[in-house]
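Student: kindly generate the corresponding structure for this input.
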Amino acid sequence: MRVFHFMRYKWWFLGSLTAVTIFAFVTVFIVGLDLGIDFVGGVRMEVGLESPATVDEVRSVVRAAGVQEPVVQSVTGASATNSFMITAESMSDEQQKAILDSLGTKYGVTAGSVGVETVGASFGRETTNRAFIAVAIAVVIIIGYLSFRFEFKFAIPAIVALIHDVGLTLGIYAVSNRLVTSATVAAILTILGYSVHDTIIVFDRIRENTQFMKKETYGDMVDLSIRQTMIRSINTTICLLLPLLAILIFGGPTLKDFALALTIGTLTGTYSSFFVAAPMLVIWKEREPRFRKRVLEAQGAPAGRLDEEALASPVALTASGEAVEVAAPRRPAPSKQPGVKVPAKTAKRKTRKQQAGKSLKRTTR
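Tutor: Model prediction:
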């Protein structure tokens, strides 16, 4: 089994983490998220048209009716091929009627395709508070579990990986001007669980290998652990993405919001488990004296010290990829070749045996 030395580039991986952090900060706090009426309150109208229309054309009709700062999205409707979701902070009944009349005159409104939903501002604030509380509780529980199951130094890299996943997901939502709805929050909570699940698999294998690998550096142990768990994580990710892609193609607006956020989080969660949480753990653990000593001892070692020959002892790999401890090879006997220095203790023993043999010969004579 070939082991890739990913941890040699741990600082590059942390550089990508920095880039993602800057991207998320700029897009979320400067560009801004388009919050749905679930968070800010307002009116949401869905309408299906018989003739094709663009988002800009529908937005012009809505603004002409007097609606301020409307958000118009093209969605897949069950009863029409051209459906649009119109969201605004306020939209009176007269404005709704004017919008429907204008759209019906220009494009034709499909019968039974109109739906209107109103959410109060107080309910929106309550939803926002509950969302933040849910995320905060999830993070605290994750930190507590990882600190109990492993140690506190394992919890912090896992939380940084979660922030990476959620930040990148929200950043993509901000750039693409997609509405953040309650379905998006549900997807983010699912992302937290999936990402930490992937990270725990890697961390658990690292902990197991630490008990067997007594001489390798911590980076070498993490490289081996990643190699042993990568195929499993990739297969799990592919199996999860297949139904999500089906929802993105055939699902309704609410399911699509959920599936899009979860798709982004699944991909970033798989990446961050290997290349965000693991490098941070290596950098932190290698500051400990016992692992720091191994790093200093290995600085003059050849580049391929984790190849198959090196892995044969003291750790061997089974057919399933498990690391098991094997007996260390015995030291060879001192060489009798000329020019090879024999240890002092061995020389003394040989001298005593020779003297005892000579005394025995004299007595026999």
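Student: going forward, measure contacts between C-alpha atoms and count neighbours the same way
Tutor: Fine.
Student: longest single helix anywhere in the chain?
Tutor: helix 218-250 (DSSP state H).
Student: which elements pack onto it?
Tutor: Judged by 3 or more CA pairs under 8 Å, 6 or more residues apart in numbering; DSSP states H and E, helix 218-250 is in contact with helix 182-212, helix 253-272, helix 278-285.
Student: one more, please, to line up against the first structure:
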Amino acid sequence: MSRLGTIGARLYRGEVGYDFVGKRKIWYAVSILITITAIVGLAVSGLNMGIEFKGGAVFTTPKTSVSVAQAQEFAEEASGHPAIVQKLGNDTLRIQVSELDTAQANTVGKQLAEDLNITGEINAELVGPSWGEQIANKAWTGLGVFMILVVVYLAIAFEWRMALAALVALIHDITITVGIYALVGFEVTPGTVIGLLTILGYSLYDTVVVFDSLKEGTKDITKQTRWTYSEIANRSINGTLVRSINTTVVALLPVAGLLFIGGGFLGAGMLNDISLSLFVGLAAGAYSSIFIATPLVADLKEREPAMKALKKRVLAKRAAAAARGESAEDASEDVPGEPQDALPGAAATAGAVVGQRGRGRGRPSPGKRR
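Tutor: The predicted structure follows:
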């Protein structure tokens, strides 16, 4: 078994772990800071909307040796408007100029052919802003329907607290992705909208995996006094951590290929737009499923009277064990007459940290006879 597989198995059994839930205030602070930065960037810089949303003309040139910078300069001089130039894979250029009508587009096209010293015809395509507006409206409608369906499904399959936490994580991912577009100045195109809608499913996938593990681990939780809800939630994150990392990396690799090879080297504009939003959204989704969604569920559950009472019993049991000179591991061991199916896997120290080993079920502690 590989080293990563060995670590994953030990995480699943609870032999090692990291206290994600216990340090949730740090993750909340980091997420709030990132979100505020994204919102400020969005408010100050705004989104760089593509020509499909503003209207204008798209010129496609034949094969040329003119550089992108030179073509952009010529296009802006000919049109009087800012221009976006992309070099395509066959040494042709795609020049976008906003706010041009048919007559202006014809004039600009002729001037570009002269400036770029092109003998062939420059293909000009006009784009109306109403088309982009329709796409935006449909995207908002799809986003709203998706959010509602997600909340309803998770509330039925799990519970409303998990549905609320998943919704917060989704909003968190979308806000960060849109904020990065505003801060860096990436162009927003229909491909960007497609990518944003696509990342919602990826973001939700890891969250549901952890929630399913948490649901299984908290069956009959109030019938035991070995772990609190937050501690079981933390074990659920650790138990699925390697799987989340693997699925995220596997998803990011082809997206990175589309972004850096398809968009960077081949100059495929639509591929670049879709893959860029996917890349940012996948990374944000992996973060939110581990650091936001599950800790938030633990916070909400710990407010319940039953969970508060359970926490008191667990802490009282550990305090009594400490008074007898026993370790926290001894306090977490099986007790005769106490249900042992509250948490699948081997017994482990509550809130274990990486490198700390837990004893298996039924193994006596040193100096303790059965």
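Student: hang on, the earlier thing: next, the angle helix 278-285 makes with the longest helix of structure 1.
Tutor: 150 degrees (axes from the mean of the first three to the mean of the last three CA atoms, to 10 degrees).
Student: ok so, going back, closest one to Asp93 of structure 1 among the helices and strands packed on helix 218-250 of structure 1?
Tutor: Nearest to Asp93 of structure 1 among these is helix 253-272 (23.7 Å), distances taken as CA to CA.
Student: could you tell me where that closest one falls in structure 2?
Tutor: Using TM-score structural alignment, helix 253-272 of structure 1 lines up with residues 269-288 of structure 2.
Student: that stretch: average distance to aligned residues in structure 1?
Tutor: Average distance, stretch 269-288 of structure 2 versus aligned residues of structure 1 after superposition (mean CA distance after the TM-score superposition for structure 1): 0.9 Å.
Student: just the buried positions in that stretch, please.
Tutor: Across stretch 269-288 of structure 2, burial judged by 16 or more other CA atoms under 10 Å covers 269, 271-288.
Student: got it, and stretch 141-150 of structure 1?
Tutor: Under 16+ other CA under 10 Å, the buried positions of stretch 141-150 of structure 1 are 142-143, 146.
Student: can you tell me which of those residues is closest to Val55 of structure 1?
Tutor: Distances from Val55 of structure 1 to these, taken by CA to CA, are shortest for Ile142, at 41.6 Å.
Student: quick one: contacts for that closest one?
Tutor: The neighbours of Ile142 of structure 1, taking CA atoms under 8 Å, 6 or more residues apart in numbering as the test, are 155, 159, 196.
Student: okay, now the aligned partner of the first one in structure 2: neighbour count?
Tutor: Spelled out, it's Ala155 of structure 1. Superposed on structure 2 with TM-score structural alignment, Ala155 of structure 1 falls opposite Ala163. Residues within reach of Ala163 of structure 2, counting by other CA atoms under 10 Å, total 24.
Student: over to Arg2 of structure 1?
Tutor: Neighbour number of Arg2 of structure 1 under other CA under 10 Å is 9.
Student: show me which of the buried residues of stretch 141-150 of structure 1 is closest to Gln95 of structure 1.
Tutor: Nearest to Gln95 of structure 1 among the buried residues of stretch 141-150 of structure 1, counting by CA to CA, is Ile142 at 47.5 Å.
Student: where exactly do the strands run in the stretch 51-200 of structure 2?
Tutor: Taking DSSP state E, counting those that start in this stretch as the criterion, the stretch 51-200 of structure 2 contains strands spanning 56-60, 83-87, 93-98, 123-127, 187-188.
Student: the first one vs structure 1, average offset?
Tutor: Pointing back at strand 56-60 of structure 2 there. Mean deviation for strand 56-60 of structure 2: 2.6 Å (mean CA distance after the TM-score superposition for structure 1).
Student: how about Leu214 of structure 2, what's its partner in structure 1?
Tutor: By TM-score structural alignment, Leu214 of structure 2 lines up with Ile206.
Student: again, but for Leu47 of structure 2
Tutor: Matched to structure 1 by TM-score structural alignment, Leu47 of structure 2 sits across from Leu33.
Student: what of Val145 of structure 2?
Tutor: For Val145 of structure 2, the aligned position in structure 1 is occupied by Ile137, per TM-score structural alignment.
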